[in-house]
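J.: Have a look at this fold, sequence not included:
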């Protein structure tokens, strides 16, 4: 029984089971940043905080490719990191977040080369606001997503004692998982005189009740 318990607790399924809290913080941060990245080009004009064109809810190819797409990918990755109890699924969400963060950073540089459209110009009257717009729309946003995604991937790559305990609880390692192996069988006992027969439930491991 000890060997069986050890095999289950250290088996493939046990290694993949993690508590949701393992990627919760990074997943939540990535989720919120993804929502920001996907929506800010459309709602920013309400607050005089946008790139051209300075109109709310105006769709363009550049906004779709460079902001909505990575934002949605980050949202999906954040949800997987936040909700999954499987190490592989949560790690996949982390790598989706990494891809989204990288694209937020390098996308504006590749827009012209890949013919993705014109991202426009930051609507700013000072260098400080211009820098703030560039950071919050693209470069800083992507860096933050990368930071939280990489931190979560680092945590997901390590199997702690807490993960082992969680896997044992969820897999039911112990007496609940392995019921009593003693089998009770029906055995017909015929008295020596042959007058009648009786059926008794005997435990084969208990030699005291075996018929002679």
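T.: Nice, I can see it. Predicted, not measured: the structure shown is a model, and the values here were computed from it.

J.: all contacts plus neighbour counts: C-alpha atoms, from now on.
T.: Will do.

J.: Contact partners for the most centrally placed residue in the chain?
T.: The centroid of the chain falls nearest to residue 90 when counting by C-alpha atoms, centre = their mean (2.5 Å). Residue 90 sits next to 23, 80-82, 84, 156 when contact means C-alpha atoms under 8 Å, 6 or more residues apart in numbering.

J.: Pasting the second one now:
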């Protein structure tokens, strides 16, 4: 029974460690998530509001809904917006990375959707309006450039969430089950080392170096017993 209990404790501790590794600060994906939300909203709304200033793909009419706009602009824009929202607000690593991947796929569809729809014969949108320069700008703002920027910020967010930071490592380490938690063991201090206690003065230095202080006490790291050295 004692061996089974030890195995259960180890498994329980591993579950706690994994849960700690899944936690991330909400601020980690704040900038990327916000930008992905703005870009997704732009991609989904620009076909409807762009014609107000003659920045559009045919049909050049405001709030004109078509199946091609749904498949090539509204859905990927909504996907990028939702992915950015998950990246921005989630404190769970898996959920945030799912949002990053959703945004990346949506951005890729902005780039590849139109040429693939022409090949497959599926519903598509009309051509860009205006002169050559305006058409190039419209392509960048509606599809190619927009999708590339979304993929870039999604990849940036995925890279940040793939890294295990110091704070997450401390969360994952945590206290061992059944043992009291010592804040000095993990709290950052001005010395840059764990376990520093400013109230001990030179005693803390002696604890780190292993030397005895003036009273003959040989000090050790926090968590160990203090012994009296023979004078």
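T.: Perfect, thanks for sending it. Treat the numbers as computed from the prediction; the structure is a model and nothing was measured.

J.: Return the distance of the residue nearest to the centre of structure 1 relative to residue 200 of structure 1.
T.: In this view, residue 90 of structure 1 and residue 200 of structure 1 are 55 Å apart by C-alpha to C-alpha, to the nearest Å.

J.: which part of structure 2 lines up with stretch 30-40 of structure 1?
T.: With TM-score structural alignment applied, stretch 30-40 of structure 1 matches the range 36-46 in structure 2.

J.: Contacts for the matching stretch, please.
T.: Contacts to stretch 36-46 of structure 2, defined as C-alpha under 8 Å, 6+ apart, come from residues 56, 73-85, 103, 142-143, 146, 150, 153-154.

J.: so how far is it from its chain's centroid?
T.: What separates the centre of stretch 36-46 of structure 2 from the centre of its chain is 20 Å, taken as C-alpha atoms, centre = their mean, to the nearest Å.

J.: same thing with stretch 50-65 of structure 2?
T.: 35 Å.

J.: Could you work out the end-to-end span of it for me?
T.: Terminal-residue distance, stretch 50-65 of structure 2 (C-alpha to C-alpha): 13 Å.

J.: List the contacts of that stretch.
T.: Under C-alpha under 8 Å, 6+ apart, the answer for stretch 50-65 of structure 2 is 46-49, 125-130, 134, 138.

J.: Tell me roughly how far the helix ranked longest in structure 2 lies from structure 1 on average.
T.: Once structure 2 is assigned using DSSP state H, the helix that runs over the most residues is helix 93-120. Average distance, helix 93-120 of structure 2 versus aligned residues of structure 1 after superposition (mean C-alpha distance after the TM-score superposition for structure 1): 0.6 Å.

J.: packing partners for the helix or strand just after that helix?
T.: As assigned by DSSP states H and E, the chain's next helix or strand after helix 93-120 of structure 2 is helix 132-142. Judged by 3 or more C-alpha pairs under 8 Å, 6 or more residues apart in numbering; DSSP states H and E, the packing partners of helix 132-142 of structure 2 are helix 30-49.

J.: Run the angle between the helix it packs on and helix 93-120 for me.
T.: Using axes from the mean of the first three to the mean of the last three C-alpha atoms, to 10 degrees, the inter-axis angle of helix 30-49 of structure 2 relative to helix 93-120 is 30 degrees.

J.: Just after helix 30-49 of structure 2, pick out the following helix or strand.
T.: Later in the chain than helix 30-49 of structure 2, the nearest helix or strand by DSSP H and E is helix 67-69.

J.: so how much does that next one differ from structure 1 once superposed?
T.: Its matched residues in structure 1 lie on average 0.7 Å from helix 67-69 of structure 2 after superposition (mean C-alpha distance after the TM-score superposition for structure 1).

J.: Could you list the buried residues of that helix?
T.: Residues of helix 67-69 of structure 2 classed as buried by neighbour count (16 or more other C-alpha atoms under 10 Å): 68-69.
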